[in-house]
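K.L.:
coords below, sequence missing:
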């Protein structure tokens, strides 16, 4: 890496590809600790930084004029947190600087560098990291400019591609299918039958997606009560299962007891009481808990784990195809941002050049008066004097002349 230059972006961290889960767990910084962590970096001399800490990655996004110093300060902070030496960490940390760091920030923010491509919560994680850094007083103009541009690019990727569409897990597939049956879940009631792990996972996803009400029932009342407390749900006595089925818009069964728990007759009777209002059923038991013939009932939509896995696989395939289009869109946004930034970087020099030319023009006019030929000859000579001397010196030394000659021809279109 280069040493001293104008402040620019730097990323130092570890993710699911570079480091083990155990190391990332050691590096993880929860929201309550972010302020102290950033305060330590600020005290060490790094005044513009944020920390992005998720299950996939722990990274510092910073701006500094010295890449090597910035990387060392961040590595030392991570080493102090993990109790490891910076040397022990070095093989599992990556560093990106300048345009490469900008590309990384854009890619992460657009959720194209995650374990699950296209997950919308990644953008929220970045915005939370931004807010915490702002609260800690470590967001400056460099970070702010890059982040705002990354947010805009992520929005364009979402609007112009299908990167966020399609479920990628069994639980997400269950949520999607439930929405296809009932629309938004805010008015739906759910029933979890049994206390199996997969049923709990599906129930959690349904609640996170907006399910308004959930009851839990199981043969062992104590197990149902424990699970209901964890899910912030209601408890229904197992003896009232038939009555509970009639009230439920969504039923998740996760008993796995090698016997059918919900029969065609039971679901048929529930549908009759519901006046054929549809019911979505998830058979999360291994082996299955719901009689397959339930799917032949009008108004019953039954999905077992194989069905949901198939939907999830289709979602993953769709996202992989969309990811290619998303990367093309994102590349255009990144290149546009970098070109715009490079153009803005030239503005101070252009302003200074114009000012020097204007000063020379005024001096020549004062000296030449109304003699236009003399004025123009003097102006050309004065404007070319300093560049001519610099070019002669560079040509004499040899090393820089070829690059200077190429730049000169490009600037004045001498070819």
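P.N.:
It's in. Being a predicted model, the structure only gives us computed values, none of them experimental.
K.L.:
every contact and neighbour count from this point should use C-alpha atoms.
P.N.:
Fine.
K.L.:
and the helices in the stretch 51-200 of the chain?
P.N.:
67-82, 86-90, 99-109, 121-135, 141-160, 170-182, 197-208 (DSSP state H, counting those that start in this stretch).
K.L.:
alongside the first one, take a look at this:
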């Protein structure tokens, strides 16, 4: 029998909205144009199966390798190189998942159960885009492909069998309805997106689907704004000139989430004076909020945060939490099925070798006793059990391993 070969295991290394600051995530961010070089760098370090998922919430590498510790070191070095920081400086803000925990994490991310806003509908699209980029870079091998396909199927099942996606979608729909109530025909309106967090993008995508006439985007980091402008087919305006851009906007969607106020009441009052008090609808989609609450007291400004939009949409937090519980139960079922299937596949080579060895012994016995079935079967059993019996006696004599071996033996042959 051939010696056992170590099987590749899934490993995830990354930083997300819970583990790292927005500033660090901005430094780690890998846009589509840079992903090919990043994946080539990982391949040069020995990771031939790898995917990079980079959003405003997270920057993660999903990799399949026989040595999880080596993967962690190589990915950490690649991420540190993007920031110009030593690896040690990142260690407290990076997380790691291996084996079944990594599979569960990937399924949860794909199904939008690990998002800042549970149920975000476009997370699945982000994972699929990362998948395409990995395939284009020839870093999506069979092990990673199997995990991704299973994760896509799990996400599809959760979307079709629960209401997990209705909360965020209804928030965006509420924003569109309020915008129409305030401005009427949206094709004559200009929207300004401030920041690149996912919820703001979701609201703007709904506004575009509703026919918004013009879209401007800005962000603290110019490269993020430029990448978003390409995705949304929008025009970029400078973050330092945002005060002037506010006066051009009929709708402002703020989604920065830096724990600092981005739009103040003074800025909004100045913008409305330039607009001769033509109203501005402001959506504060930042978590935490980006807009000074006093904006709501400015004549002509209509400020709604995510909680306000939830009320308008009649979607309470309890309904989403109930859907999330059901979704997690489904996800655990999908993860368990996938892991059982992969484990069974790992056992196949050993099973084939065992059967081949038994066939060899059987052929030898039949050649020696072609006409005597009783004698042939007796010899066959003796020879099949000879080596296992010797090993069991030896292990039992040594002591410590026998209890585990006996338990496995009884389970393997159903002796109980």
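P.N.:
Thanks, I have it. In this text the structure is predicted, and so the values were computed from the model without any measurement.
K.L.:
quick one: TM-score?
P.N.:
Overlay of the two chains. TM-score (TM-score structural alignment, normalised by the length of the first structure): 0.74; 349 aligned residues with a CA RMSD of 3.8 Å.
K.L.:
on that earlier part again, turn the helices of the stretch 51-200 of the first structure into CSV, including distance to residue 23 of the first structure and mean neighbour count.
P.N.:
Shown next, in CSV, are the helices of the stretch 51-200 of the first structure (distance: least, CA to CA, whole Å; neighbours: other CA atoms under 10 Å):
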stretch, distance to residue 23 of the first structure, mean neighbour count
helix 67-82, 8, 19
helix 86-90, 9, 15
helix 99-109, 20, 21
helix 121-135, 20, 17
helix 141-160, 27, 17
helix 170-182, 28, 21
helix 197-208, 26, 19
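K.L.:
want to throw those into a markdown table with distance to residue 291 of the first structure?
P.N.:
Listed next are those as a markdown table, based on distance: least, CA to CA, whole Å:
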| stretch | distance to residue 291 of the first structure |
| --- | --- |
| helix 67-82 | 52 |
| helix 86-90 | 54 |
| helix 99-109 | 44 |
| helix 121-135 | 36 |
| helix 141-160 | 40 |
| helix 170-182 | 18 |
| helix 197-208 | 17 |
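K.L.:
of all those, which one is nearest residue 412 of the first structure?
P.N.:
Among the helices of the stretch 51-200 of the first structure, helix 99-109 comes nearest to residue 412 of the first structure, with 27.7 Å by CA to CA.
K.L.:
pull the residues that contact the closest one.
P.N.:
For helix 99-109 of the first structure, the surrounding residues in contact (CA atoms under 8 Å, 6 or more residues apart in numbering) are 9-11, 96, 113-114, 122-123, 126, 146-147, 150-151, 153-154, 330, 334, 338.
K.L.:
closest one to residue 405 of the first structure among the helices of the stretch 51-200 of the first structure?
P.N.:
Comparing the helices of the stretch 51-200 of the first structure by CA to CA, helix 99-109 comes nearest, at 26.4 Å.
K.L.:
what's the biggest strand by length in the first structure packed up against?
P.N.:
Criterion DSSP state E: the longest strand present in the first structure is strand 4-15. On a contact count with 3 or more CA pairs under 8 Å, 6 or more residues apart in numbering; DSSP states H and E, strand 4-15 of the first structure meets strand 57-66, helix 67-82, strand 94-97, helix 99-109, helix 141-160.
K.L.:
gap between the residue nearest the centre of the second structure and residue 148 of the second structure?
P.N.:
By CA atoms, centre = their mean, the second structure has its centre lying nearest to residue 109, at 3.1 Å. The gap separating residue 109 of the second structure from residue 148 of the second structure is 11 Å, by CA to CA, to the nearest Å.
K.L.:
just residue 386 of the second structure next, same as before
P.N.:
Distance, residue 386 of the second structure to residue 148 of the second structure, by CA to CA: 45 Å.
K.L.:
ok, which of the helices of the stretch 51-200 of the first structure comes nearest residue 397 of the first structure?
P.N.:
For the helices of the stretch 51-200 of the first structure, proximity to residue 397 of the first structure was assessed by CA to CA; helix 67-82 is nearest, at 30.2 Å.
K.L.:
please identify the helix or strand for the spatially closest residue to residue 243 of the second structure that is not a sequence neighbour.
P.N.:
Residue nearest to residue 243 of the second structure in three dimensions, not counting chain neighbours: residue 267, with 6.3 Å by CA to CA, 6 or more residues apart in numbering. For residue 267 of the second structure, the element it lies in under DSSP states H and E is helix 265-274.
K.L.:
burial of the residue nearest to residue 178 of the first structure when sequence neighbours are not counted, as a residue count?
P.N.:
By the measure of CA to CA, 6+ apart, the closest residue to residue 178 of the first structure outside its immediate chain neighbours is residue 280, 6.2 Å from it. For residue 280 of the first structure, the neighbour count with other CA atoms under 10 Å is 23.
K.L.:
contacting residues around residue 280 of the first structure?
P.N.:
Counting by CA under 8 Å, 6+ apart, residue 280 of the first structure touches 178, 181, 249, 250, 251, 300, 301, 302.
K.L.:
would a markdown table of these with distance to residue 26 of the first structure be doable?
P.N.:
Below are those laid out as a markdown table (distance: CA to CA, whole Å):
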| residue | distance to residue 26 of the first structure |
| --- | --- |
| 178 | 38 |
| 181 | 43 |
| 249 | 43 |
| 250 | 40 |
| 251 | 39 |
| 300 | 47 |
| 301 | 45 |
| 302 | 43 |
